[in-house]
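Peer 1: Okay, predicted coordinates and the sequence, questions at the end:
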Amino acid sequence: MASVSIFVGSMYGNADNLAAEVKNKLISLGHEATVFEDGTIEQLVAADNLLFITSTTGAGDLPDNIQPLFSQMQSQFPMLTNKKVGVIALGDSSYGDTFCGGGRQIDALVQELNATLPIERLDIDACEHFEPWEPAAPWLMRWAAIL
């Protein structure tokens, strides 16, 4: 089974809660999973498989706790070749063009870093899903099956 490092960007705890559920589900499927709320570039480079779960703040920005990692990824450009990566973006479609902006930024960057994204980013709209686990569960099952 696979080892998954889950990097979380959260302002009010919704992404943190989803990451905990995702971790538990991955473990129940026989995988190893670790959640990093203040992840470092060293943890990212050491990871076998990466899953980013992030909310969006402000005008499509990343939460404060994941911004340092994102900035390090931009400046140090650690190639993610041969690493399987998934991105779950949380947002609110009433914000228009900035909807899931945090996750879209991460998605674009990991593609630049040559990561393998076996399935496309999942955008979860708070206007449609009060509880993000509902749309995340089937996406996670598809992603985990590819690991």
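Peer 2: Noted; the coordinates are in hand.
Peer 1: can we go C-alpha only for contacts and neighbour counts from here?
Peer 2: Noted.
Peer 1: what ranges do the helices span in the chain?
Peer 2: 14-28, 41-46, 67-76, 101-112, 133-146 (DSSP state H).
Peer 1: Tell me which of those helices sits nearest to D123.
Peer 2: If you check each of the helices of the chain against D123 by CA to CA, helix 101-112 wins as the nearest, at 7.8 Å.
Peer 1: Comparison target below:
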Amino acid sequence: MEKVNLVFGTVYGSAQFVAETLTSKIAELDFETNLIQSSDLTGFVPKEDELLIIVTSTTGQGDLPDDIAPWFAEMKSAAPYLPGLRYSIIGLGDSSYETFCGAAKQFDELFAELGAKPLTARLDIDACETMEPETDAVQWISTWHSAAQSLNQ
């Protein structure tokens, strides 16, 4: 059984709800899941033998939510080399803004700089197309699960 760490950045709670929903659905697939609250992110460095999923909304002009911004800054500053880490990112945004899913894009760029490899392509969920982002995220789990299983073959 592989361990999956889920981290979220949220302004109004949608990204947290998506992360909570994914945590329970992925646990049903026989993965050990760990939903990390923003208050527990200080000092958290993802382990390379575990999988990471980041769920984040975007605020302002493509900015990170306040609850996850300190961890982003910490990871950027410490710059741990993570070539064995496999990650997935889910961005929640509104395509009517130029900065659509800007926070998710920033995380994608940061983890690429740290040497980590995406397990799946980034999933950008558009508030203009869906009122329930958790529905899109749950549908995405099959893509994520196939990619995670392929690591063990």
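Peer 2: Nice, thanks for sending it over. Please read these numbers as outputs of a predicted model, since none were measured by experiment.
Peer 1: what's the counterpart of L62 of structure 1 in structure 2?
Peer 2: Aligning on TM-score structural alignment places L62 of structure 1 opposite L64 in structure 2.
Peer 1: Report the contact partners of that match.
Peer 2: 9, 56-58, 102-103 (CA atoms under 8 Å, 6 or more residues apart in numbering).
Peer 1: which two from those end up farthest apart in space?
Peer 2: Within those, G9 and G102 form the most distant pair, 12.4 Å apart (CA to CA).
Peer 1: More neighbours: the two, which one.
Peer 2: More crowded of G9 of structure 2 and G102, by other CA atoms under 10 Å: G9, with 28 against 24.
Peer 1: For S38 of structure 2, give me its contacts.
Peer 2: 7-9, 67-68.
Peer 1: oh sorry, the question was meant for L147 of structure 1
Peer 2: Here L147 of structure 1 is in contact with 1-2, 49, 84 (criterion: CA under 8 Å, 6+ apart).
Peer 1: Now intersect those residues with the strands, please.
Peer 2: 49, 84 (DSSP state E).
Peer 1: Filter the contacts of L147 of structure 1 down to the buried ones, ChimeraX style.
Peer 2: A single ChimeraX command selects the buried members of these (16 or more other CA atoms under 10 Å):
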select :49,84
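Peer 1: any chance of the contacts of L147 of structure 1 in TSV, plus distance to E37 of structure 1?
Peer 2: Listed next are the contacts of L147 of structure 1 as TSV, based on distance: CA to CA, whole Å:
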residue	distance to E37 of structure 1
M1	23
A2	20
N49	16
K84	20
